[in-house]
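# Build me a model from this:
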Amino acid sequence: MNKQLKARDIMTGGVQCVGAHQSLLDAAKMMRDLNVGGLPICGDDNKLKGMITDRDIVLQCVAEGINPAEVQAGSMSGELHWIDADADATEALEVMEQHRIKRLPVIDVKQGHSLIGMITEANLAKNLSDEQIAEFASRVYAGAG
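The predicted structure is shown next:
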């Protein structure tokens, strides 16, 4: 990965949030419509509150017999990791490897701490060397299942 690249250089912009007060059913429909496997959760202040994945909805809600229309997305936010838009892209890779995550929200700290994009595996694949891709996969997917 080019050391000069910043997180903002490799991210996908135009990220849509599911509201913390919206239901998991709403989140699932958004994921379907956007063809994504995860969404950031934003509060009433439009600030990032968490992340939710399709897997979260299935394992923590549907598989437990809970109606996804009755659960607010914000209740599932879990541990939150993000990166400053001006951080080195290699730092994004390190955060994703360390926490074994496949999606990393990008926050512009200088612009009111607003969510401006998302770094995904696809973004990394376009910007990583073959060696870095192999290392990322071995760290993030090791024992995953």
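# From now on I want contacts and neighbour counts done on CA atoms only, so please keep to that.
OK.
# which ones are touching the residue nearest to the spatial centre of the chain?
In the chain, the centroid-proximal residue (C-alpha atoms, centre = their mean) is Arg103; its distance is 3.4 Å. Applying C-alpha atoms under 8 Å, 6 or more residues apart in numbering to Arg103 gives the contacts 38, 96, 118-121.
# mind listing which of those residues are in strands?
Taking DSSP state E, the ones among those that sit in strands are 38, 118-120.
# and the residue of the chain most remote from its centre, what does it touch?
Distance from the C-alpha centroid of the chain peaks at Gly65, with 25.5 Å (C-alpha atoms, centre = their mean). Listed by C-alpha under 8 Å, 6+ apart, Gly65 has no contact partners.
# Next, the second sequence, to be compared with the first:
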Amino acid sequence: MTTARDVMSPGAEYVKTDQTAADAARIMTRTGLGALPICGKDDKLKGVVTDRDIVVKVLGQGRDPGAFPAGDLNQREAVTIGADDTTDEVLATMSRHKVRRLPVIDGNRLVGMVAVADVARTLPNATTGELVEALSADY
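Alright, predicted model coming up:
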């Protein structure tokens, strides 16, 4: 049985809640990522910030990204998947919540990310097509 741990990109980059939106943008630029987990001082996952969040919530509102706390960009509740959950559960969670990137946790610790690209690389084409169709619905 294939698990989230099998398909994830390990060692996820993240931004701390006490860093800024500008710090998040620099990490995204350096890594080529469009989304970053946000972790607190306790290293527990607090949410996820996307490049779109920075544009809409910070730049689009005329706020200073160098002063805007990254922790204020997180969503109310992070959608996550357990490292040992099956890929069926990964697909169901991504589809249900309409997310293209999913933080993978082991206990309370962030251990990786599963993106649509990871699914496409490791699962059969029909499965990937079903996920893309579910994520594209209502757009």
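# Turn the ones in strands among the contacts of Arg103 of structure 1 into CSV, including neighbour count.
Formatted as CSV, those follow (neighbours: other C-alpha atoms under 10 Å):
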residue, neighbour count
Gly38, 23
Met118, 25
Ile119, 25
Thr120, 19
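# got these as JSON lines, with distance to Val58 of structure 1 columns?
JSON lines is the format used below for these (distance: C-alpha to C-alpha, whole Å):
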{"residue": "Gly38", "distance to Val58 of structure 1": "12"}
{"residue": "Met118", "distance to Val58 of structure 1": "22"}
{"residue": "Ile119", "distance to Val58 of structure 1": "23"}
{"residue": "Thr120", "distance to Val58 of structure 1": "21"}
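# Would you point out the most distant pair within those residues?
Gly38 and Ile119 (11.6 Å; C-alpha to C-alpha).
# who touches whichever strand or helix holds Lys29 of structure 1?
Assessed by DSSP states H and E, Lys29 of structure 1 sits inside helix 24-34. The contact list for helix 24-34 of structure 1 (C-alpha under 8 Å, 6+ apart) reads 18, 37-39, 54, 57, 68-73.
# In helices, which of these appear?
54, 57 (DSSP state H).
# Determine which two of the contacts of helix 24-34 of structure 1 are furthest apart.
It's Gly37 and Glu70 that sit farthest apart of these, by C-alpha to C-alpha, at 20.5 Å.
# Which one's more surrounded, those two?
Using other C-alpha atoms under 10 Å as the criterion, Gly37 of structure 1 and Glu70 rank with Gly37 on top: 15 against 12.
# tally of neighbours for Val15 of structure 2?
Neighbours of Val15 of structure 2 using other C-alpha under 10 Å come to 23.
# ok, now which ones touch the residue mapped onto it from structure 1?
Structural correspondence for Val15 of structure 2 with respect to structure 1 (TM-score structural alignment): Val18. Going by C-alpha under 8 Å, 6+ apart, Val18 of structure 1 touches 26-27, 30, 39-42, 73.
# PyMOL command to pick out the buried ones of these?
A single PyMOL command selects the buried members of these (16 or more other C-alpha atoms under 10 Å):
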select buried, resi 26+27+30+39+40+41+42+73
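# Mind putting the contacts of Val18 of structure 1 into JSON lines with distance to Asn127 of structure 1?
Converted to JSON lines, those look like this (distance: C-alpha to C-alpha, whole Å):
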{"residue": "Asp26", "distance to Asn127 of structure 1": "33"}
{"residue": "Ala27", "distance to Asn127 of structure 1": "29"}
{"residue": "Met30", "distance to Asn127 of structure 1": "27"}
{"residue": "Leu39", "distance to Asn127 of structure 1": "22"}
{"residue": "Pro40", "distance to Asn127 of structure 1": "23"}
{"residue": "Ile41", "distance to Asn127 of structure 1": "26"}
{"residue": "Cys42", "distance to Asn127 of structure 1": "28"}
{"residue": "Ala73", "distance to Asn127 of structure 1": "32"}
